[in-house]
Structure formats: C-alpha cells, structure tokens
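>>> quick one: sequence and predicted model below, then my questions.
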Amino acid sequence: MKLATYLDGSRDGQLVVVSRDLSQAHFANGIATRLQQVLDDWAFMAPQLEELSISLNHGRCRHAFAFNPAQCMAPLPRAYGWTVPEDGGRRASDALLGPHAPLRLLADPVPCAARYAVLHGDVPRGIDALSARDAIRLLLLAAESPTHTAFAPVAVSPDELGAAWQNGRVMLPVLAMHNGRREGGTDKPEPGADFGRLLSDLAHPRALRAGSLVGATTAVLVPAMAAGDAVRFEVKDEAGHSIFGAIEQDVVLEGTATE
C-alpha cells in the first residue's frame, strides 16, 4: 500500500491512501486520521488500510479523488526521531518538509543528499537484524540539505517494491536532476545498507519506539546548489513507474518570498 499526508492546516495533516499508479487517493479517516496512529496500532489498522488500498487500485472507491503531490506534507510530519547511523547519527526531527516545499538556504552553494529511509514499529532491545526487518513498516525517499529534510509524497509498504526489496535493502537507483540535468547516480546501484542491521544496531543499547525515521547512506548527491536552482529526486521501477512520487524543490535564500 501507499500512504501520504495531506495538508489540512494542522501540524500532523490528514492521512490518505494513494493508488499504486499515484493517480488516485482516498481519505483514510474511517480508519485513522494520522499516520502516527497507524504506527502505534499497526496490527489492527494496517490490514484495514490494505483493504482500502486494494479497493482504490481496482477503482471501487466512490469517494476517490485525483492525487495531488503539491498538497502533501512529509508522510510523517512530526517524527519522534530522524537517525542516519552511517552518516553522523541522530539529528533533530523538526523541519521535515513536503515534496514541493522550497528549499531555503542560509547561504549558497550547499549540497543535497538523497537517501532511502524507513518508518518502523516498536523494536525491542537486543533484536537481531533478521527479526528487525519485520519491524519495518514503510519505506520513504528523503532529500537532505544542511538546513532541511524533505520527503517524497508517498510512503510505501515494502511489498510495493517486489523484487527490488531484497534482504532489507532497496535495489533501485535514485534519479537526481539538477536544473534539468541528470546528476550523479547509476542505473545499477551498489547494494545499500540492510535496514534490519541498522535497526538492530540502534536497538543494541535501548529499545526503539514506533514513529521514528531511520535513513540509509547517501544514494545520490547534488554537490552544490544555489539560489535559483531546481532539484528533483525520484525512484522508478523497472517498468518506469514512479514508486514514491518526486521531490521537486526550488532553491531560495532564507527570507526570500515565494508564491
């Protein structure tokens, strides 16, 4: 299934289920209004959301509407934590942006790194890597600069990746466009970190609670962005279909007005 969070004037937004082809969406408020509620009660709520997802993908939802990524916040706008174990450890979880929010810089140029991330359920202390994979709930695509972290509009369950999800790893390249030109990356990416191993290592000294984000190492890097630039990150399957939707950001200096 694919989930997103729509802007509604609140800090946590409104949970929606999104069709596999990212064309349609349906509010999930009959099941849950926020993604954190689902993470807290996954065993009960996830099957209901999966049923709604199946109905949506088969065109059986009367109240479906056209999905609009520009209306999306980060899938989990207020995560309890944001950790990249292989790239500096824990960091603040505020300033988690949606896919089309402007990337505001204090100075330029600065780099921007795209990476995969997971949202997990409760992870007990001392868990092994194989068991920790079972705690992975959703996969996300993030783009991180020194001042902000933005997320692609849709978080997906691992089964949505099919054979591209192998041994706790995402086996697809991240496509980066900087001012309309391909930036770095490869069509055959090196296997990234096993998210099960990352969760196991994090849970070695203490248990982890549901609602935290864990990121992998950089999948692709845009080394220098300046005001006036535009950046886009996206992941596509072998058939060319977008998995998470795209992160599309205009780069502006802090204090610059935007529409």
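On my side now, so go ahead.
>>> rest of the way, CA atoms for contacts and neighbours
OK.
>>> and Ala216, how close does it get to Leu103?
21 Å (CA to CA, to the nearest Å).
>>> show me which of these two is the more surrounded one.
In terms of neighbours (other CA atoms under 10 Å), Leu103 is the more surrounded of Ala216 and Leu103; the figures are 26 against 23.
>>> quick one: residues contacting that one.
Applying CA atoms under 8 Å, 6 or more residues apart in numbering, one finds that Leu103 lies in contact with 148, 249-252.
>>> among those, which one has the most neighbours?
Going by other CA under 10 Å, Val252 tops those with 22 neighbours.
>>> hmm, back to that, among the contacts of Leu103, which are located in helices?
With helices taken from DSSP state H, there is no overlap with those.
>>> in strands, which of those residues appear?
249-252 (DSSP state E).
>>> isn't Pro205 right next to Arg125, touching?
Yes: counting by CA atoms under 8 Å, Arg125 is a contact partner of Pro205 at 6.6 Å.
>>> those two: who's more crowded?
For Pro205 and Arg125, the more surrounded residue by other CA under 10 Å is Arg125, and the numbers stand at 16 against 10.
>>> quick check: that one touching Arg209?
No: in this structure, Arg125 is not within contact of Arg209 by CA under 8 Å, at 10.4 Å.
>>> quick one, helices of the stretch 51-200 of the chain?
129-133, 195-202 (DSSP state H, counting those that start in this stretch).
>>> out of those, nearest to Pro69?
Smallest distance to Pro69 across the helices of the stretch 51-200 of the chain (CA to CA): 26.6 Å, for helix 195-202.
>>> for the closest one, the distance to its chain's centre please.
Per CA atoms, centre = their mean, to the nearest Å, the displacement of helix 195-202 from the mean C-alpha position of its chain is 18 Å.
>>> pull out the buried residues from it.
195-202 (16 or more other CA atoms under 10 Å).
>>> please apply the same query to stretch 120-133.
120-130, 132-133.
>>> among the ones in strands among the contacts of Leu103, which one sits closest to Met45?
Using CA to CA, those come closest to Met45 at Gln249, 32.6 Å.
>>> residues contacting that closest one?
Contacts of Gln249 (CA under 8 Å, 6+ apart): 99-103, 230-232.
>>> got it, and Leu97?
Counted by CA under 8 Å, 6+ apart, Leu97 has contacts 73-74, 77, 148-151.
>>> again, only this time at 6 Å
74, 150 (CA atoms under 6 Å, 6 or more residues apart in numbering).
>>> how about Gln14?
Gln14 touches 5-6, 33-34, counting by CA under 6 Å, 6+ apart.
>>> all strands for the stretch 1-150 of the chain, in order.
Shown for the stretch 1-150 of the chain, the strands assigned by DSSP state E, counting those that start in this stretch span residues 2-6, 14-18, 24-27, 65-66, 81-84, 89-91, 96-97, 103-105, 110-120, 136-144, 149-151.
>>> this is the other structure I want to compare:
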Amino acid sequence: MKLASIDNKTRDGQLVVVNKELTKAVKVPEIAATMQFAIDNWKETEAKLQHVYENLNADKIPDTFDFSSARVLAPIPRAYHWADGSAYVTHVELVRKARNSELPESFWTDPLMYMGASDAFIGATDDIMIENEEWGIDFESEVAVITDDVPAGTNPEDALHHIKLITIINDVSLRNLIPNELSKQFGFYQSKPWTSFAPVVVTPDELDGDWTNGKLHLPLYSTLNGKCIGSPNAGIDMTFDFGQLIAHASKTRSLMAGTVIGSGTVANQGSLNGSSCLAEVRCLEIIKDGKASTPFMRFGDRIEIEMKDRNGNSIFGKINQVVKEYKK
C-alpha cells in the first residue's frame, strides 16, 4: 500500500491513498483525515486503507485525481518524534579516516543516534531554503521508517514488527556549522534544518523480497545537477538494521505512534557505488589528493533522490529540490 499527504491548507495535510504507479490517488476522510490519525489507529485503519488501495489499482474507484497535479507534502508533515541513526558505520569510518581520527570500537556495536527537529518536515519538491552558502549545504540520502507505538525495552526482533511504513528522505546538513556544535558536546541543532521526504510512504509488503531483516536491499540514487553522485545499495554494509535502531531508541522509554527513524547516510564499503552525500565525496578526495575539490551545494543547485524497484519503477516517487536563498 502507498500513502501520501497533500496540501489542503492545514498543517497536517490530507491523507490520500496512491496507486502503485504513483499516477492516481483518492482521499479517504471517512477512514483517516491525516497520516497521524491513520498511524495512531493502525489496527483499525490498515485493512480499510488496504481495501481502498486494492480497488484503486483495479480501477474500481471513480472519484480519483491525478496524483502529480497535487501539491504533495511530507507524508507525515510533522511528527511527535524524529530520530536519525548512523547505521552505515563504513561511512563514519571513512569520515574519521579523512581527518586522521581513529574510529572507536564501540561504534560497531552501539548505534549512533540523535534526535532531530520534527515540528515540520518538508515535501519532495519544496525548495531547500538556506540563508548562507558558507554554511556548507549538503544533502544526505537515507531510508526511513515510521512506527506504531513501541514499548520501552523492545528487543530488535520484536521492534521489526512495529515498522508500519517505509520511505526515503533527504536529511539536509550544514556541514560548516557542525564542528562548532559538536565541540560543545551537546549534539546537532543549527546544523540540521528541515528534513525532506519522498512523496509517498509504503507498507513493507509493497517491497516484496527487497525488504528483509529490517533492511531495504535496493540502490538509492542521488543526482546533483544532472550528475549521479552515487547509487549505493541500502541493504549492503548496514551495520545496524532498523530493528536494532528502534530497539536502541526505545531502550529507556516508549516511542509513540508516528515516530520516524532514519538510517543515516546510505553508504557501501569503499564507496564503490558512489556516495549519498557530498561530505563523503570530499573525504575520498582528501584521502586521495590531500584536499577536497568538490564544493558543497550552492543556490540554484538541484538534488534528486530516488529508489526504483527491480523493474525500474519509482517506489516512493522522487525527491526533487532546488537550493534557494532564504531572505528575512
């Protein structure tokens, strides 16, 4: 099943069911007005939404609209909880190597995770509004999941059953603000502006055999100004699967329905399939040439992020954003 939220002049948007080809959609206010309501009441709404999805794909619903004609918001425009992991330790290892810093052994057994701003997420075609290019604007292509209620102390195996929806995201980073923030030893804040989401979220069954053991085994494509920066497989070199990430997040407290958990920047060892962020590209240049030559993003740059199934069809729709100057 595929779901999205479209603009209806409210903060939480209008929940819609989208067909498999991402061409048609239907509103379902009688089932759930918003994504948050749907996930809050998943035991009651899932089967009803699935029924609509099946009828939509069978062309049995007359009251549909062209999905591409709607202004699509983030599937869940704001959430109670957003936590981003760093599940691809090979990426962290590379970054550390570029600055001649040793990787702590614990990074391979204990996930890195930070809590991000979830009061507003932005849609797949919304501009990335940044005030200053000198802040080091970077994209980060990731996989993300949305959970139902997760009890505190949930183990990794049980945590997988709490994953209800899956998507891809662009977790924008301002790289040149990060060192000062981390030097305070209190985490990210200013260096993490709003996170962007693909147009739709999908249920795990929609991914067939490509979703196994809490990992999505497909390439994630990142294209900057028409040039493919990378297409690493999200299921390879993922040190911590989503069950482990959710278990980590829920170790000492429950997670509420609608919690979003990110994978961190998708990366494959040795970056053989390219990179999912410019920071990694620059690290590879530093290791090879002693200095970085690729600049961070500038105003006017376009970043596209997409994942396709084995037949070449877009699963979540495309993130397609332009970086623009924010003026007060």
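Sure thing, it's come through. Keep in mind the model is a prediction, meaning the values are calculated, not measured.
>>> fetch the TM-score of the aligned pair.
Comparison of the two superposed chains (TM-score structural alignment, normalised by the length of structure 1) gives a TM-score of 0.94, and 256 aligned residues with a CA RMSD of 1.6 Å.
>>> how about the spatially most central residue of structure 2, nearest residue that isn't a chain neighbour?
Centroid-nearest residue in structure 2: Ile169, 2.6 Å away (criterion: CA atoms, centre = their mean). In this structure, Ile169 of structure 2 finds its nearest non-sequential neighbour in Phe197, 4.5 Å apart by CA to CA, 6 or more residues apart in numbering.
>>> give the contact list for the counterpart of that neighbour in structure 1.
Counting by TM-score structural alignment, Phe197 of structure 2 corresponds to Phe151 in structure 1. Taking CA under 6 Å, 6+ apart as the contact definition, Phe151 of structure 1 lies against 74, 98-99, 141-142.
>>> kindly recompute the last result at 8 Å.
74-75, 96-99, 140-143, 247.
>>> now those residues in CSV, with distance to Ala239 of structure 1?
Listed next are the contacts of Phe151 of structure 1 as CSV, based on distance: CA to CA, whole Å:
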residue, distance to Ala239 of structure 1
Ala74, 26
Pro75, 25
Leu96, 30
Leu97, 28
Gly98, 26
Pro99, 23
Leu140, 20
Leu141, 19
Ala142, 22
Ala143, 24
Ile247, 20
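>>> of those, which is the most crowded?
Pro75 (33 neighbours).
>>> my read: Met113 of structure 2 touches Phe240, true?
No: between Met113 of structure 2 and Phe240 there is no contact, the gap being 11.3 Å when judged by CA under 8 Å.
>>> with neighbour numbers in mind, choose between those two.
Phe240 (24 against 19).
>>> so how far is Leu22 of structure 2 from that one?
Distance from Phe240 of structure 2 to Leu22 of structure 2, by CA to CA: 30 Å.
>>> same question for Lys308 of structure 2.
12 Å.
>>> higher neighbour count, those two?
Leu22 (20 against 16).
>>> excluding chain neighbours, give the residue nearest to that one in space.
Phe67 (6.6 Å).
>>> and for Leu253 of structure 1?
Leu105 (4.8 Å).
>>> distance of the residue mapped onto that neighbour from structure 2 from Met297 of structure 2?
In structure 2, Leu105 of structure 1 lines up with Ile130, judged by TM-score structural alignment. Distance, Ile130 of structure 2 to Met297 of structure 2, by CA to CA: 11 Å.
>>> what do those two both touch?
What both Ile130 of structure 2 and Met297 touch, as defined by CA under 8 Å, 6+ apart, is the set Val323.
>>> more neighbours: which of the two?
A count of neighbours by other CA under 10 Å puts Met297 above the other of Ile130 of structure 2 and Met297, at 22 against 18.
>>> just tell me what the more buried one corresponds to in structure 1.
Using TM-score structural alignment, Met297 of structure 2 pairs with Met225 in structure 1.
>>> ok, Ala117 of structure 2 next?
Match for Ala117 of structure 2 (TM-score structural alignment): Ala92.
>>> hang on, the earlier thing: and the helices of the stretch 51-200 of structure 1 as CSV, adding distance to Lys188 of structure 1?
Converted to CSV, the helices of the stretch 51-200 of structure 1 look like this (distance: least, CA to CA, whole Å):
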stretch, distance to Lys188 of structure 1
helix 129-133, 24
helix 195-202, 19
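>>> returning to what we had before: quick one, which of the contacts of Gln14 of structure 1 are buried?
By 16+ other CA under 10 Å, these give 5-6, 33-34 as buried.
>>> what range in structure 1 does stretch 154-171 of structure 2 sit on?
Under TM-score structural alignment, the match for stretch 154-171 of structure 2 is residues 127-144.
>>> correct me if wrong: Pro69 of structure 1 contacts Pro99.
Yes: under the criterion of CA under 8 Å, Pro69 of structure 1 makes contact with Pro99 at 7.2 Å.
>>> Provide a list of residues in contact with the aligned residue in structure 2 for Val174 of structure 1.
Aligned by TM-score structural alignment, Val174 of structure 1 pairs with Leu220 of structure 2. Leu220 of structure 2 makes contacts with 141-142, 230-234, 266, 276, 305-308, as judged by CA under 8 Å, 6+ apart.
>>> now Asp229 of structure 1
178-179, 250-252.
>>> out of those, the closest to Val170 of structure 1 would be?
His178 (22.9 Å).
>>> tell me who's in contact with the closest one.
Applying CA under 8 Å, 6+ apart, the residues contacting His178 of structure 1 are 222, 229-232.
>>> got it, and Pro219 of structure 2?
Per CA under 8 Å, 6+ apart, neighbours of Pro219 of structure 2: 231-234, 307-308.
>>> mind running it again at 6 Å?
Neighbours of Pro219 of structure 2 in contact, by CA under 6 Å, 6+ apart: 231-234.
>>> which bit of structure 1 covers stretch 73-84 of structure 2?
Under TM-score structural alignment, the match for stretch 73-84 of structure 2 is residues 73-84.
>>> please point out which parts of the matching stretch sit buried.
73-79, 81-84.
>>> number of nearby residues for the nearest residue to Leu139 of structure 1 once chain neighbours are set aside?
Spatial nearest neighbour of Leu139 of structure 1, excluding adjacent residues (CA to CA, 6+ apart): Val118 at 4.6 Å. Val118 of structure 1 is flanked by 26 other residues according to other CA under 10 Å.
>>> map Val118 of structure 1 across to structure 2 for me.
By TM-score structural alignment, Val118 of structure 1 lines up with Val145.
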